[in-house]
Every structure is written in structure tokens, then in C-alpha cells.
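In: missing the sequence, but the structure's below:
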């Protein structure tokens, strides 16, 4: 599902808080174009008044800030991984950022899912707060949502207090065993599917994790939507830097910024 309008704006930062070492949640004021934003869409953000980095950086819309029925802002969740996010981490409330969005094709949430499983690896948890809130507003019960979250250590398991407050079922894994089960996140997913299959899988995280989720969904015949994490220079399909190979088609490539970042698993190769 794609939003009908995208806008470039100079927007004010409401807050920028470190939620775990190296991970930040930024809240940004927005206008009413975000009223129609959907989970899985993203924004391109750059600090104004700085020569470097020159290009905007892509971030999933983590959640919307609501006042009654109206959207007044949105959150992004990010990890410091380079000069751009390092600069962003030093910004403060009241600073102005250059924002292009909302962009891309988000998760399809039409239909009666009945039960859904979501799989997140590390910072791939970013779009799921928005998605869960959206599904619950559509009438899906928290008891019908299970989120599998994996990370290298307990410090990479993000937003757990939000998910606990929402009342969904949580399954945690870490590589070092510091929280949850010591295994890859797809292991408890496979175990859960042997007990009861959901009507839809949603996934966002590192490519190896997505490949495994896609393989599981194919083997068990479960529809799956994956959100691709990739570098983007423009966010509008001009640079062709975010190509994703298309499966079984004469058109060999899709682009994460325009055709995604959310794709039906059976339509792509990663």
C-alpha cells in the first residue's frame, strides 16, 4: 500500500533520546500529508545547516504522534552506524531537519488476518510499533499478534517496554544468551509454526534473517511480507542504487524505494 502524496519539508525535532547504547528515538513534527501514511513506509532525513553528509538518510516511520484523530508528528528509530547517524544523534529538540516523505510501499493490512507473526532482527524492529498499532486500530486483538525479536545481545532488543504495554506475545532471542533464548530468531518462529500457523508473516531485519523467514514461509505455505533494509541515495527511484532482484519476470529488478521497501516474499530474490 502506497501513500498518495509525498512532501519535502523543514521540520522541527521534538526530542531525540538515546533508548539503548547507540540507539536513538527521534520525534519530528509533520504536517497533514502523514495522515495517510501506512506502516512500512519511510522518510529521508538530513540535518539542515550542515555541508556533510550531503545526502538524506532513509528511516522507517517508527510510529505516528497523534492528537485525537490527527497526526502531528512521527517517530524514527535509528542506530549510529556512520557519520550521518552520528551527526543526527547530536541534534537536540528545536533543531530543524530536512524531511522527504512519506515514501515507498508499506505493508498491506487489508483483509482479516486472524493471527499474525512478526519477525524483527535488531534495528529491523523499527516499523513494527506503527504496524501493530495500525492493526489493533483495525480490530486485531493483541492476543493474535506474536512478535519474534532477535539481536546480538540484550542491548540490541529494542522497544520491549512498548510491546509489553501493547499486550502482544513476545519471543526474544540473542546470540550471546543475555536475554531470551540463545539462538537465531527464526528457530522459535519455526517451533511456533509447528503448533499453529498464522495467516500472515511480516519480517524486517538483516538479509540472512529475511532469507530464512522467506524459506520458512514458502515451505509452510504462509503469505509473507518482508521489509528490505538497504542503502538509498535519493528515495525516489532516480539513483537506481537500491535494486532488488525480481523473481520469475522479464523485468529483472525492482527498487526498494519505489516498489518497496515492503515486498511480497514470493516476488523477490534476496
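Out: Received the coordinates, thanks. Since the structure is predicted, the reported quantities are computational estimates derived from the model, not experimental observations.

In: all contacts plus neighbour counts: C-alpha atoms, from now on.
Out: Fine.

In: what about the longest strand in this protein?
Out: In the chain, assigned by DSSP state E, the strand with the most residues is strand 7-20.

In: structure two is appended below for comparative analysis:
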């Protein structure tokens, strides 16, 4: 079920330079939201910016088992997110969601690799939390987080907070962790012990490299793509993505995704 509602800001705190965590109230129906789904946010009563902005759900905010809010992780990249960074506790926002298709959650998670690049870490913590609730053994899970520099590494402690034991860190400039692309240690880990599933979210080049590794080593892989969305509900058709099979029909991130089987897309 999709809800459109007036939401209230619970908190809006800086994670690190240019990155923020935004807590907002939501309908109790969000308890059924799946990792990988997203919401569309706009400023009520304002014509600029005119369009809503899409954000992955980073985590559910629960009190005594009841879902009362969601947390979004975002980066200031333009006018919309700059305005969002100025919101304070008690401010109102217009919320639409949860939208899109999320990650597949196995009944009995096996060996799982979770790959995140930059702000692509946003849906991966929600995913990890749900996998843990589903019985994921932390000893059989590996998290890979990459960024251009140490300033782009996000939420490492979040993964430790849900019991993850192995978190590989890479940066392009070597300012933190290993100086490499995140797919470097990912490939070494695949060679050492092939996982049952790879989940990934991040920039397109990272997703393309991850999908190629998954195909080369015969590992199932789901990716959450990052793309501009105007409506989030398939009306504008502005978030078209090319399928690998030439069917003459494009897929759309807001309806068919944003999570896809990596084998289905032409990245």
C-alpha cells in the first residue's frame, strides 16, 4: 500500500560533511516496507522545487515494535537537498511511499555479500537489518563500503551495531581503508569463498563492475540503481533504463525497480 501524508521532521543531523540523516514520521503501514524501496519527498505549500525528490529508506524508526517513522540518508547535491538540510525538528514535509520494488529476502539467508558505494549505502543498512531478523549469520556475511575519500564513507558503525563482523573499507584516494575500488576486495572475497547472493547499490560504474564479477563467477546478484525520478509512480516515464534483452521496451526504475536482477539490465 502507498501512503501520501503530511510528515513531521523528527531530526535532521549531519552525518559528515555534506551528508545528513533525516528522521520523519510515517504511517504505521510502513512496517511492511521492504529494503530497497524508496519515498518521494516535497515541501508542502511550495512551488519551488516543484518536483518531489526520491530517497531510499535507510531504516525504520520503531517504538515498542511499532513503526512510527523512517530515517533517510541523503547528500546535498542541489537546491532540493540543500533546502532539506535546513529543515529542523517539527517542520512539515509531504511524504509519498513506500514505492518501488525492493530486494529479495531469502527465507534462510546463506553466505551474503553487501556492496555499497557512497550514498548507495542508504538502503543497504535497512537490508542488513532485515536479513539479520530473517536469521542471517553475521559470520557468513561480508560488507564492502567504498568511497572517493574518507569523507564519503558512511554508516560503518551502523553495520557493526546489527552484528556484522567483517566490513571492508576502500577509498579511491587511499585516505581510509584500502586504496582501491570496492570491487577489488569483493573479487578476492568471491574467489576465497563464493557467496550465495550479492546485493549492491552505488554509482553505475560500481554496479556495472559488480554485475560483471557476479556473472563471471556465477553468483546471483541484485542491484539498486541510482537515477533521477520525477514522479516515482510511472506516470512521467522519465526514469527509463535499458534492459539487456532487446525487447523494444524500456524498464522504469520507479516501477520495475529500483532493485533489479543484475542480469536484466544493460548498464
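Out: Cool, the structure landed. The shown structure was predicted, so the numbers you read here are calculated from the model rather than taken from an experiment.

In: TM-score of the superposition?
Out: Superposed pair, TM-score by TM-score structural alignment, normalised by the length of structure 2: 0.97. Supporting alignment: 266 aligned residues with a C-alpha RMSD of 1.0 Å.

In: so the longest strand of structure 1 matches what in structure 2?
Out: Taking TM-score structural alignment as the measure, structure 2 aligns residues 3-16 with strand 7-20 of structure 1.

In: buried ones in that stretch?
Out: Across stretch 3-16 of structure 2, burial judged by 16 or more other C-alpha atoms under 10 Å covers 3, 6, 7, 8, 9, 10, 11, 12, 13, 15.

In: pretty sure the fourth one is touching residue 92, no?
Out: To tie it back to what came earlier, the one meant is residue 8 of structure 2. Yes - counting by C-alpha atoms under 8 Å, residue 8 of structure 2 touches residue 92, with 4.6 Å between them.

In: now the buried residues of stretch 3-16 of structure 2 as CSV including distance to residue 227 of structure 2?
Out: Listed next are these as CSV, based on distance: C-alpha to C-alpha, whole Å:
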residue, distance to residue 227 of structure 2
3, 22
6, 25
7, 24
8, 26
9, 25
10, 27
11, 26
12, 24
13, 24
15, 23
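
In: picking that back up, how big is the offset of the longest strand of structure 1 relative to structure 2?
Out: Once fitted to structure 2, strand 7-20 of structure 1 is off its aligned match by 0.5 Å on average (mean C-alpha distance after the TM-score superposition for structure 1).

In: the strands in the stretch 151-267 of structure 2, which residues?
Out: Per DSSP state E, counting those that start in this stretch, the stretch 151-267 of structure 2 carries strands over the ranges 167-171, 178-179, 197-201, 221-224, 240-241, 251-252, 259-261.

In: for residue 10 of structure 1, which non-adjacent residue is spatially closest?
Out: Nearest non-adjacent residue to residue 10 of structure 1, counting by C-alpha to C-alpha, 6 or more residues apart in numbering: residue 98, 4.7 Å away.

In: what's the counterpart of the one you found in structure 2?
Out: In structure 2, residue 98 of structure 1 lands on residue 94 (TM-score structural alignment).

In: same check, this time on residue 116 of structure 1
Out: For residue 116 of structure 1, the aligned position in structure 2 is residue 112, judged by TM-score structural alignment.

In: next up, the contacts around that match.
Out: Contact partners of residue 112 of structure 2, counting by C-alpha atoms under 8 Å, 6 or more residues apart in numbering, are 140, 141, 142, 195, 196, 197, 198, 199.

In: what does residue 211 of structure 1 correspond to in structure 2?
Out: The alignment partner of residue 211 of structure 1 in structure 2, by TM-score structural alignment, is residue 208.

In: residue 267 is in contact with that match, correct?
Out: Yes - the pair residue 208 of structure 2 and residue 267 qualifies as a contact (C-alpha under 8 Å) at a distance of 5.8 Å.

In: centre-most residue in structure 1?
Out: When C-alpha atoms, centre = their mean is applied to structure 1, the residue found nearest the centroid is residue 127 (2.8 Å).

In: which non-adjacent residue is nearest that one?
Out: Closest residue to residue 127 of structure 1 apart from its sequence neighbours, by C-alpha to C-alpha, 6+ apart: residue 62 at 4.9 Å.

In: the counterpart of residue 268 of structure 1 in structure 2 and residue 73 of structure 2, how far apart?
Out: Taking TM-score structural alignment for the superposition, residue 268 of structure 1 sits opposite residue 265 in structure 2. Noted for residue 265 of structure 2: a distance of 26 Å to residue 73 of structure 2, by C-alpha to C-alpha, to the nearest Å.

In: those two: which is more packed in?
Out: The neighbour count for residue 265 of structure 2 versus residue 73, taken as other C-alpha atoms under 10 Å, is higher for residue 73 (25 against 17).

In: counterpart of the residue nearest to the centre of structure 1 over in structure 2?
Out: Here residue 127 of structure 1 is matched to residue 123 in structure 2, going by TM-score structural alignment.

In: host element of its match?
Out: Under the criterion of DSSP states H and E, residue 123 of structure 2 resides in helix 122-133.

In: show me what that helix is packed against.
Out: If you count contacts as 3 or more C-alpha pairs under 8 Å, 6 or more residues apart in numbering; DSSP states H and E, helix 122-133 of structure 2 packs onto strand 53-63, strand 66-75, strand 112-117, helix 156-161, strand 197-201.

In: let me see the ranges of the helices in the stretch 151-267 of structure 2.
Out: Listed from the start of the chain, the stretch 151-267 of structure 2 has helices (DSSP state H, counting those that start in this stretch) covering 156-161, 183-192, 204-217, 253-256.

In: in contact with the closest residue to residue 96 of structure 1 other than its chain neighbours, which residues?
Out: Sequence neighbours aside, residue 12 is the residue nearest to residue 96 of structure 1 in space, at 4.6 Å (criterion: C-alpha to C-alpha, 6+ apart). Applying C-alpha under 8 Å, 6+ apart to residue 12 of structure 1 gives the contacts 28, 29, 93, 94, 95, 96, 97.

In: distance of the fifth one relative to residue 74 of structure 1?
Out: Right, the one you point to is residue 95 of structure 1. Taking C-alpha to C-alpha, one finds residue 95 of structure 1 at 15 Å from residue 74 of structure 1.
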